[in-house]
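Trainee: Need a 3D model of the following:
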Amino acid sequence: MSNLLKVIALLSLTVAAPGQSQADWQSHESILGAILEQVESNLRHTGEKYQIDVAPLDRRLQLPQCDRPLTVARLPGTRDLGNISVSVRCEGTQPWSLYGRAFVRLSKQVVALRTALRQGSLIAPGDVELVEKDATSLHGGFFNPEDVIGKPVRKSLAAGTVLLPTHLTTVKLVKRGQQVAIRAQNTVFEVSMAGIALTDGEAGQRIRVRNVSSQRIIEGQVISDGTISVSP
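Mentor: Okay, here's the model as predicted:
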């Protein structure tokens, strides 16, 4: 506990009457247990492996035994991983409050490279695997190999690298100036015509194309390599 937290806890202490016995003090174990229960309540449903370390209280701290269940709440902006700060309050006949801390480590299955890849290589199913890592230190990452299959790597990467969004680049199915097939269809008919892409495009992205016959500029969605779908 930091010096600031110690001061807050000690200032909030209700002065005990002379001759108070040890049984009249709130045990540190009960306070730490309440903090652990609150932090763990948000993790049980994840199905992931986790470890919670609750910071001990100053052993000199003595607080009156609370005659009501302790109230524990996370401080605003606290995440589920790493350092977690909480407030602990007694709202009984001798109220008091203090701040506590815990540190959470969460293990998750993340996508990592099984083999080294050179810059620009497309990721194949055999190039990746799921490995268990401490998610506390991860800044992003992928949890499903399907999210990275077929995507090119932005730079050369070593085997064992945990893949992050910054490691990948997108595949341009259509490039500016490329001749494309403009396809318009509904339940009754389908029409295809030649066009020229005016911008690069990824799968599912909407881009502008010029109809070669009419010279009209229209917008459509990239659905495959060299094919643009437009509404009839």
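Trainee: use CA for all of it now, contacts and neighbours both
Mentor: Will do.
Trainee: and residue 133, helix, strand or coil?
Mentor: strand (DSSP: H, G, I helix; E, B strand; the rest coil).
Trainee: One more, please, to line up against the first structure:
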Amino acid sequence: MGAALAETAANESNWREALGARILAQWQSLTTEEQEAEVSFPSISPQYDLPDCREEPTIDLMRPLQPGRNGIELRCADPYWVQNLALQLHIYREVAVLQNPIKNGEILQPEHVSLIRYDTGELGKGFYLTLTDVVGSEAKRSLRTGTVISPDMIEAADIISRGQPVTIRLKRPGIRIEMAGTALTDGHLGEHIRVRNDRSQKILSAEVLGADLVQID
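Mentor: Model (predicted):
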């Protein structure tokens, strides 16, 4: 058994606990928020034991530590040995999950989603931590109940349609002018779209601020 890793160990699982604690300490040093986390070694036999080491083995990460699967290299100086191990870093967080099936093009409403605890290391496509991040978005394809919502599944819904009347706001320090215009393209909140000044017929690029309001900076 790795002596320095578990000097008071009474069973073979203690080196895992000690090594896991060191990994968790490294992870906590990388994040500013408190998170529910744990480490497991799913690919290692329960009977596997580390060789003895008179000093605490050093830990080298194969890549920057992240939720999910990680590779590490344990190195002992006396007696000399090197062990490559795989571990799973579980980071549990509440993420946005569909509570009802959604059709392609449907707008997500508050009753469609809720926050449910998941191991984010298993969510390789990404996730959302707040309902406000997804409510009001448009589904890019049909989605089933229980789906963890990821960025590739939704997009910002258009709130301005091509051809609709809009108010064009020109804002400068100490100056604010509004004029009537027409949207030439669809647009979602924060998007820059082409609009036409109805009086001058000039084509402009403006940011969508609301359902009928755009602004030229």
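Trainee: Would you pull the TM-score for this pair?
Mentor: Taking TM-score structural alignment, normalised by the length of the second structure as the basis, the two superposed chains have a TM-score of 0.75; 203 aligned residues with a CA RMSD of 3.1 Å.
Trainee: wouldn't residue 24 of the second structure be in contact with residue 36 here?
Mentor: No - using CA atoms under 8 Å, residue 24 of the second structure is not in contact with residue 36; the gap is 10.2 Å.
Trainee: These two: which is more packed in?
Mentor: A count of neighbours by other CA atoms under 10 Å puts residue 24 above the other of residue 24 of the second structure and residue 36, at 18 against 9.
Trainee: can you tell me which residue in the first structure aligns to that one?
Mentor: With TM-score structural alignment as the criterion, the equivalent of residue 24 of the second structure in the first structure is residue 40.
Trainee: Now that match: closest residue in space that isn't a chain neighbour?
Mentor: Sequence neighbours aside, residue 52 is the residue nearest to residue 40 of the first structure in space, at 7.7 Å (criterion: CA to CA, 6 or more residues apart in numbering).
Trainee: Trace residue 222 of the first structure over to the second structure, please.
Mentor: When the second structure is aligned by TM-score structural alignment, residue 222 of the first structure is paired with residue 208.
Trainee: OK, contacts around that match?
Mentor: Residue 208 of the second structure sits next to 160, 187, 188, 189, 190, 191, 192, 193, 214, 215 when contact means CA atoms under 8 Å, 6 or more residues apart in numbering.
Trainee: What about the nearest residue to the last one once chain neighbours are set aside, how many residues nearby?
Mentor: Computed as CA to CA, 6+ apart, the closest residue to residue 215 of the second structure that is not its neighbour in sequence is residue 169, at 4.5 Å. When neighbours are defined as other CA under 10 Å, residue 169 of the second structure has 20 of them.
Trainee: Go ahead and confirm residue 169 of the second structure touches residue 216.
Mentor: Yes - the pair residue 169 of the second structure and residue 216 passes the contact test of CA under 8 Å, sitting 6.1 Å apart.
Trainee: The match of residue 24 of the second structure - that's part of a strand, no?
Mentor: No - when three-state DSSP is applied, residue 40 of the first structure is found to be helix, with no strand at that position.
Trainee: For residue 75 of the first structure, see how far away it is.
Mentor: 15 Å (CA to CA, to the nearest Å).
Trainee: Check residue 223 of the first structure too.
Mentor: Distance from residue 223 of the first structure to residue 75 of the first structure, by CA to CA: 47 Å.
Trainee: more neighbours, those two?
Mentor: Between residue 223 of the first structure and residue 75, counted using other CA under 10 Å, residue 223 has the larger neighbour count: 18 against 12.
Trainee: can I assume that one sits in a helix?
Mentor: No - using three-state DSSP, the secondary structure at residue 223 of the first structure is strand, not a helix.
Trainee: give the contact list for it.
Mentor: Contacts for residue 223 of the first structure (CA under 8 Å, 6+ apart) come out as 203, 204, 229.
Trainee: repeat for residue 203 of the second structure
Mentor: By CA under 8 Å, 6+ apart, the contact list for residue 203 of the second structure reads 194, 195, 196, 197.
Trainee: To which residue of the first structure is the last one aligned?
Mentor: This means residue 197 of the second structure. Alignment note (TM-score structural alignment): residue 197 of the second structure maps to residue 211 of the first structure.
Trainee: Next, the residue nearest the centre of the first structure: secondary structure please.
Mentor: The first structure has residue 140 as the residue nearest its centroid, 6.3 Å off, counting by CA atoms, centre = their mean. Secondary structure assignment for residue 140 of the first structure (three-state DSSP): coil.
Trainee: What lines up with it in the second structure?
Mentor: With TM-score structural alignment as the criterion, the equivalent of residue 140 of the first structure in the second structure is residue 126.
Trainee: ok, residues contacting stretch 100-120 of the second structure?
Mentor: Contacts for stretch 100-120 of the second structure (CA under 8 Å, 6+ apart): 67-68, 90-99, 127, 129-131, 134-146, 157.
Trainee: Repeat the analysis, applying 6 Å as the threshold.
Mentor: Contacts to stretch 100-120 of the second structure, defined as CA atoms under 6 Å, 6 or more residues apart in numbering, come from residues 90-99, 135-145.
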